[in-house]
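Engineer: model this:
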Amino acid sequence: MDAEVLGIRELGLIDYQTAWQAMQRFTNQRGPQTGDELWLLQHPPVFTQGQAGKAEHVLFPGDIPVVQVDRGGQVTYHGPGQLVCYLLIDVRRRGIGVRALVSHIEQSLVDLLASYGVAALAKPDAPGVYVDGAKIASLGLRIRNGRSFHGLALNVDMDLEPFRRINPCGYAGLAMTQLRDLIGPVDFSEVVGRLRTQLARHLGYAQQKTLAGGIENI
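Structural biologist: This next block holds a predicted model:
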């Protein structure tokens, strides 16, 4: 696939471990000409603990599994109604540094939320996107051999209760919010479309292309 084309897979609800293992395979096996991809999906309930994560930030997980993963950052929660986007990008080929990649992702989210009339901002000392001090989107990336994987999670229309079972991103008492609570009922598929458009634009791709098929055989 042309390096200026961003391939996009809309995958629906997928088990976390399945997606994580597929990301690792894709990143390990890709070559210099492998096209970049975004994977847009949701996960069943799961807590994921990043490489810098500390056990004391997992307060009372209950029946929700906790998975230790290879992304940056601390503990977070994924569940249905949260839009997860994994960015499988050859950042070395695109000439994007890690800080610039994070900024592009954050600005994509800020502009997406602005399109719904929601004023959001990023914080230089705490990656993610916030609305009136409450976190609406989290970021956690891993770069291996100049290629990124993992990505972002945007709270759209979900049960926020599990966030109270952890210190989100390592911050005790951090308030979490979601798009539904800010604007009322929201069309999840429309949010998916707006996010993919914003990311393709901010990351500088000439074109985005929907890819058929799942990730099980990647």
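
Engineer: alpha carbons only for contacts and neighbour counts from here, please
Structural biologist: Fine.

Engineer: residues contacting the residue most central in space within the chain?
Structural biologist: Centroid check for the chain by Cα atoms, centre = their mean gives Leu152 as the closest residue, at 1.5 Å. Residues near Leu152 by Cα atoms under 8 Å, 6 or more residues apart in numbering: Val84, Cys85, Tyr86, Ile105, Ala137, Ser138, Leu139, Gly140.

Engineer: mind redoing it with 10 Å?
Structural biologist: Contact analysis of Leu152 by Cα atoms under 10 Å, 6 or more residues apart in numbering lists 40, 83-87, 102, 105-106, 109, 128, 137-141.

Engineer: Report the buried residues of the longest helix along the chain.
Structural biologist: Ranked by number of residues, the top helix in the chain under DSSP state H is helix 98-114. Buried residues in helix 98-114, defined by neighbour count with 16 or more other Cα atoms under 10 Å: 98, 101-113.

Engineer: and it, what does it pack onto?
Structural biologist: For helix 98-114, the elements it packs on are helix 91-94, strand 121-123, strand 126-131, strand 134-144, strand 147-155, helix 188-202, judged by 3 or more Cα pairs under 10 Å, 6 or more residues apart in numbering; DSSP states H and E.

Engineer: Compute the inter-axis angle for it and helix 188-202.
Structural biologist: Interaxial angle of helix 98-114 relative to helix 188-202 (axes from the mean of the first three to the mean of the last three Cα atoms, to 10 degrees): 140 degrees.

Engineer: any idea what the closest residue to Thr197 other than its chain neighbours is structurally, helix, strand or coil?
Structural biologist: Using Cα to Cα, 6 or more residues apart in numbering and skipping residues adjacent in sequence, the residue nearest Thr197 is Gln208, 7.8 Å away. Three-state call for Gln208 (DSSP: H, G, I helix; E, B strand; the rest coil): strand.

Engineer: structure for this one too, so we can compare:
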Amino acid sequence: MNHQLSVVRTGQLDYLEAWDLQKRMARARRADLIPNTVLLTEHPPTYTIGRRGSRSNLLIDQLALEQAGATCYEVDRGGDITFHGPGQLVVYLIIDLGRAERGLRRFVGNLEATVIETLDSYGVTGRPAEGKPGVWVNGKKIAAVGISVSRRVTYHGFALNVNPDLTYFDYMIPCGIPGSAATSIEREIGQPVDMNEVGDRIVERLAHHFDVEAIEGPTVDELSRELAMTDASLTP
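Structural biologist: Next up is the predicted model:
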């Protein structure tokens, strides 16, 4: 089961629904009931604040947030504040890290390499920045990385700006770093990019870096039904 990566393409999914799904999947993965899995999704406009974050890094109040059609949640991933919305590819990974030394560091490095190589395939040069999480292009953030690990199994993952409305990033301090700005593949190359194509390229690079075979997994509805059959027997 560890030699395959199941790919689940959800389409646009409510953030809280996706978060709950990940936690249920992580429990099932710890019990070896499902394979290592990647979820490819998009969310309605949503700000999330990680364990190191502060709501003060959201620059608009609740009324303005509602007028922008967005929501905000405090969540259990690493990192500070980030934005998710249409046109951004969000990649959640339910992966058993095993017992390899420095497994978490290697895991995060694989995620960053996946993003950088995918960007390179579009002629965009992305780089990590010392002291700043994620992947950056000419000083502007193009991908956020934030994960959680529970009993060796990861959830959360990374978000890559493909064709999002970058206006939403003006309403926050990205990663809690004043003066930071956001960019996207569309902004960098001057034209929109097919989200499914980006997803395929992401999966190909993930499979390469984790040395696994990527296989098409169930639909999100099929996955939910499968998890419902196992939830009662699993501990949180």
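
Engineer: The residue nearest to Thr197 of structure 1 reaches Gly7, doesn't it?
Structural biologist: Yes: Gln208 of structure 1 is within contact range of Gly7, at 5.9 Å (criterion: Cα atoms under 10 Å).

Engineer: Give me the common contacts of those two.
Structural biologist: Glu37, Leu38, Ala200.

Engineer: Name the member of those residues with the most neighbours.
Structural biologist: Leu38 (25 neighbours; other Cα atoms under 10 Å).

Engineer: what about that residue, distance to Ile166 of structure 1?
Structural biologist: Per Cα to Cα, to the nearest Å, Leu38 of structure 1 is found 28 Å from Ile166 of structure 1.

Engineer: swap in Cys85 of structure 1?
Structural biologist: From Cys85 of structure 1 to Ile166 of structure 1 the distance is 22 Å (Cα to Cα).

Engineer: Near the equivalent of the residue nearest to Thr197 of structure 1 over in structure 2, how many other residues are there?
Structural biologist: By TM-score structural alignment, Gln208 of structure 1 lines up with Ala214 in structure 2. Residues lying near Ala214 of structure 2 (other Cα under 10 Å) number 21.

Engineer: List the contacts of Ala214 of structure 2.
Structural biologist: 3-7, 36-38, 203-208.

Engineer: Could you do Gln82 of structure 1 as well?
Structural biologist: 41-44, 136-137, 153-160, 178-179, 188.

Engineer: If you tally nearby residues, what's the number for the residue mapped onto Met195 of structure 2 from structure 1?
Structural biologist: Mapped onto structure 1 by TM-score structural alignment, Met195 of structure 2 lines up with Phe188. By other Cα under 10 Å, 14 other residues sit near Phe188 of structure 1.

Engineer: What of Val124 of structure 2?
Structural biologist: Val124 of structure 2: 17 neighbours (other Cα under 10 Å).

Engineer: do Leu97 of structure 2 as well
Structural biologist: 19.

Engineer: I'd say it and Ser148 touch.
Structural biologist: No: with contact defined as Cα under 10 Å, Leu97 of structure 2 does not count as touching Ser148 (11.7 Å).

Engineer: any residues in contact with both of these two?
Structural biologist: Leu104, Thr154.

Engineer: which ones are touching the nearest residue to Gly126 of structure 2 once chain neighbours are set aside?
Structural biologist: Nearest residue to Gly126 of structure 2 in three dimensions, chain neighbours excluded: Val137, at 4.8 Å (Cα to Cα, 6+ apart). Listed by Cα under 10 Å, 6+ apart, the contact set of Val137 of structure 2 reads 116, 119, 124-129, 143, 182-185, 188.

Engineer: which of the contacts of Gln82 of structure 1 count as buried?
Structural biologist: 41-43, 136-137, 153-158, 160, 178-179.

Engineer: Tabulate those residues (CSV), appending distance to Gly170 of structure 1.
Structural biologist: Putting the buried ones among the contacts of Gln82 of structure 1 into CSV (distance: Cα to Cα, whole Å) gives the following:
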residue, distance to Gly170 of structure 1
Leu41, 24
Gln42, 22
His43, 21
Ile136, 15
Ala137, 15
Ala153, 16
Leu154, 18
Asn155, 18
Val156, 21
Asp157, 23
Met158, 21
Leu160, 16
Gln178, 19
Leu179, 22
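
Engineer: Mind giving me the packing neighbours of the host helix or strand of Arg24 of structure 2?
Structural biologist: When secondary structure is defined by DSSP states H and E, Arg24 of structure 2 falls within helix 15-30. The contact analysis (3+ Cα pairs under 10 Å, 6+ apart) places helix 15-30 of structure 2 against strand 36-42, strand 46-49, strand 71-74, strand 88-94, strand 140-150, strand 153-161, helix 220-231.
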